[in-house]
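Trainee: Structure, please.
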Amino acid sequence: MTANEGLRLRTALACWCAVLLALFLNLDNPWWAAISAFIVSGADRKTVVSKGALRVIGTVIGCAAAFYAATFFAGQYLTLSVLIIGSIVFGIYKRYTSPYSYAWTLACVTGTLVLFVSLQNPGETRAFAIDRCLEISSGVLAAMLVELLLNPRPISVEQDKTPADAETRRHAMEAAVFAGIIMVTILVLDRYFDLPSPIQIAVTATVMIPLQIGYGTKKAFDRLSGCLIGGSTGLAVVVFLPANLLVWSLLLIAGIFVFSRTHFSGLSNAYVGTQAVLAYLMTMVTGSGPPTTVEPVLDRLAGIFIGVVILVIGNLLAAELGFGRSSQGASISEKKPTAPA
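Mentor: Predicted coordinates for the structure are as follows:
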């Protein structure tokens, strides 16, 4: 078995273990545990541990802060909406300027989700916040254990901690303002049109906001392509195969193993593989066991699609207005990678 195949197999096993742990704990959204395990997994053991720790810390801080804010401002729609927008604006800025960008991203995105729940279903805010922390922790724990137990040849890669320069900070501020506008758009559309899975729409739109506004449409289209590939495959499994735990487990592991080949390829289309795995997980993992209905799956996939559409339209408008250009007027490439939520 090659090193790449070993990495893909460990990733698939980590996701499967994360789901089983989340199901054992009777958590509402076990697919978040699987996604956490997938995002944290990698060839560099030091990164797996540090990224996992930052993911948990950011999630706990975001959930706690948002829960207490939602409790204090309960029933105040406008105030909570302002907090949601402010959280995203601050999170996007720190994402591109802070050495602990991943923790900031998770804290602000998670806090936004908790506040979103407080707007829609106030009575579920506390349970959602607790479950979210446990789901993320389950995924991170699974990824770390699989890495420590099954990777006999760990590697260590030096992380780039170069401070953000003035140009990067300027683009980060543009991205933060753009994120706030996107969030206002989502809140207004949800308020008047009752969007399907608005939380998924918010996550999709915000995690893909690039440092260089107006030049991030490729990643949006890659996300949509991967969603169609992974989602359709998962739906086919759900519809045509029996809800048997053993069969489901084997197909879950196999699907992650196959799609993660592109994710770990390092090629320009690697994000297609990333999104294919995420969409596959969201279709294959629902409720308290193997999926028996496609309705919640279709809602989440619809949320991803709408989030991508909003982001693409926003990017095109931002490009027309001249956002995302360097101080000399020419476009630049992103200097820091996006941290997925």
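Trainee: only C-alpha atoms for contact and neighbour calcs from this point on.
Mentor: OK.
Trainee: what packs against the strand or helix carrying residue 185?
Mentor: Using DSSP states H and E, the element containing residue 185 is helix 166-193. On a contact count with 3 or more Cα pairs under 8 Å, 6 or more residues apart in numbering; DSSP states H and E, helix 166-193 meets helix 77-97, helix 198-207, helix 295-320.
Trainee: In a markdown table, list the ones you listed along with distance to residue 4 and mean neighbour count.
Mentor: As requested, the helices and strands packed on helix 166-193 are arranged in a markdown table below (distance: least, Cα to Cα, whole Å; neighbours: other Cα atoms under 10 Å):
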| stretch | distance to residue 4 | mean neighbour count |
| --- | --- | --- |
| helix 77-97 | 29 | 22 |
| helix 198-207 | 26 | 23 |
| helix 295-320 | 29 | 19 |
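Trainee: Here is a second sequence; please produce its structure as well for comparison:
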Amino acid sequence: MSGKSPPPIITQFGPAASVALAVVIAHALGLSDSWWAGISAFVVMQENLWASFYRGFLRIAGSAVGAAIAFVAGPALGPFPLIFVPFMGLVTWVGLIGAVVYSHGYAWVLAVVTFVMVMCEAIGPNHDFGHFAQERVINVVVGTSACILIAALIEIVLRRRHDLSRKSNQPQQQTQIDTREAIVHALPGGLVIALLAGPASLWQLDAVTQGMVTTIAVLVVPLDHRSGLPRFLVIDRMYQRIAGCLLAGAVAFLLFPLIEDKPILCQVALFAGVLAGTIAQTRFPTRRYAAMQFVIAFIMVFVQDKGWTVDEQQAFGRLAGVLVGIATLYLLYAAVQRFVPKPN
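Mentor: As a prediction, the model looks like this:
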């Protein structure tokens, strides 16, 4: 869009409506892990229709690639922890380097995230591993489709009332990044994934997966120093992610007894929670990441596998996994920053 910023409706009500619609569709289709559809709908929504479509395309493409790699490698390596663990760390390391160095970095991020999620499922008792990998991608498609539909409807309404340019933002050309710096920056991510993959492969700890996803998300920061030194950005993200997740957990656990097995009330609460977090993103720009993590964590613990039956233990496990991931990353990130020579 040129010149004008769009009215706040697309950035405030759009994500909440997209999440609500995505969850309804996922439930109607009987999908497991419908929270992933809700999260996809939330994070794909951008300032205009084209930007949302572009981000959604990258999310679907990256998820499909990550799921395909894990689908091939998971069953072959799952029974062999001594190979499975370093392989997880290596692929994550390479994927994080790609996410901060190359264009279409968001697709790289989703490829790594989906790879980790599906690989972790390969070491569990899941007898329908292929179906899990497929559903993971379908949830992304559902969430992205819901987002695009809502974004299109909002843009149609806005065009009737505002002189909005039809020329949308094109992806900005990425500043050249020092590959050596990216290698060092991504190293803690690979180490954390390998470290957490060990317990996951031995004891099949599902919550550890959230710690792995947290590690990947926190490390994806600009390396060209546009917003500050990368190490300070990473540490700030850790604190804001913890704050957002803890607040979301507290709110969700207060709501569980009041709305369990009441679909309409659950949808209203879900919409209100996402809307509150989205408004906070625009009202408190310095805490934008914390507000975004509040929404993501709220969806993650509030929307569970199927329907509106609440499993508080599962919700608590997901939050605990996030905290474990941040704590592990903090220690290893500090160690790498201290002992690994930085590029000149």
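Trainee: What residues sit buried inside the helix holding residue 185 of structure 1?
Mentor: In terms of neighbour count (16 or more other Cα atoms under 10 Å), helix 166-193 of structure 1 has its buried residues at 168-184, 186-187.
Trainee: just to revisit the earlier point, could you dump the helices and strands packed on helix 166-193 of structure 1 into a markdown table with distance to residue 161 of structure 1 added?
Mentor: Output for those, formatted as a markdown table (distance: least, Cα to Cα, whole Å):
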| stretch | distance to residue 161 of structure 1 |
| --- | --- |
| helix 77-97 | 10 |
| helix 198-207 | 21 |
| helix 295-320 | 28 |
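Trainee: and of those helices, who's closest to residue 105 of structure 1?
Mentor: Closest to residue 105 of structure 1 of these, according to Cα to Cα: helix 77-97, at 5.3 Å.
Trainee: residues in structure 2 matched by the next helix or strand after the closest one, start to end?
Mentor: Later in the chain than helix 77-97 of structure 1, the nearest helix or strand by DSSP H and E is helix 101-120. The counterpart of helix 101-120 of structure 1 in structure 2, counting by TM-score structural alignment, spans residues 105-124.
Trainee: do the same with stretch 39-48 of structure 1
Mentor: Mapped onto structure 2 using TM-score structural alignment, stretch 39-48 of structure 1 spans residues 43-52.
Trainee: still on that earlier bit, quick one: closest of the helices and strands packed on helix 166-193 of structure 1 to residue 218 of structure 1.
Mentor: helix 295-320 (9.0 Å).
Trainee: I'd guessed residue 16 of structure 2 sits against residue 272; true?
Mentor: Yes. When contacts are counted by Cα atoms under 8 Å, residue 16 of structure 2 is listed as touching residue 272 (7.5 Å).
Trainee: These two: which is more packed in?
Mentor: residue 16 (28 against 16; other Cα atoms under 10 Å).
Trainee: Spell out which helix or strand contains the more buried one, please.
Mentor: Counting by DSSP H and E, residue 16 of structure 2 is part of helix 9-28.
Trainee: immediately after that helix, which helix or strand?
Mentor: helix 35-44.
Trainee: The helix or strand following that following helix vs structure 1 - mean distance after superposition?
Mentor: Reading on from helix 35-44 of structure 2 to the C-terminus, the next helix or strand found by DSSP H and E is helix 49-77. Here the mean offset of helix 49-77 of structure 2 against structure 1 after fitting is 1.3 Å, by mean Cα distance after the TM-score superposition for structure 1.
Trainee: Skipping adjacent residues, who's closest to residue 92 of structure 1 in space?
Mentor: Nearest in space to residue 92 of structure 1, with sequence neighbours left out and distances taken as Cα to Cα, 6 or more residues apart in numbering, is residue 176 at 5.1 Å.
Trainee: From residue 41 of structure 2, how far off is the aligned residue in structure 2 for that neighbour?
Mentor: In structure 2, the residue matched to residue 176 of structure 1 (TM-score structural alignment) is residue 186. Using Cα to Cα, to the nearest Å, residue 186 of structure 2 is found at 27 Å from residue 41 of structure 2.
Trainee: What helices and strands are in contact with the helix ranked longest in structure 2?
Mentor: Ranked by residue count, the top helix of structure 2 under DSSP state H comes out as helix 129-161. The contact analysis (3+ Cα pairs under 8 Å, 6+ apart) places helix 129-161 of structure 2 against helix 9-28, helix 35-44, helix 49-77, helix 105-122.
Trainee: Go through the first one and flag the buried ones.
Mentor: Judged by neighbour count (16+ other Cα under 10 Å), helix 9-28 of structure 2 contains these buried residues: 10-27.
Trainee: and what of the second one?
Mentor: Along helix 35-44 of structure 2, these residues count as buried under the neighbour rule (16+ other Cα under 10 Å): 35-44.
Trainee: Can you give the distance from stretch 67-85 of structure 1 to the centre of its chain?
Mentor: For stretch 67-85 of structure 1, the separation from the chain centroid amounts to 23 Å (computed by Cα atoms, centre = their mean, to the nearest Å).
Trainee: I misspoke; the intended subject was stretch 11-21 of structure 1.
Mentor: 17 Å.
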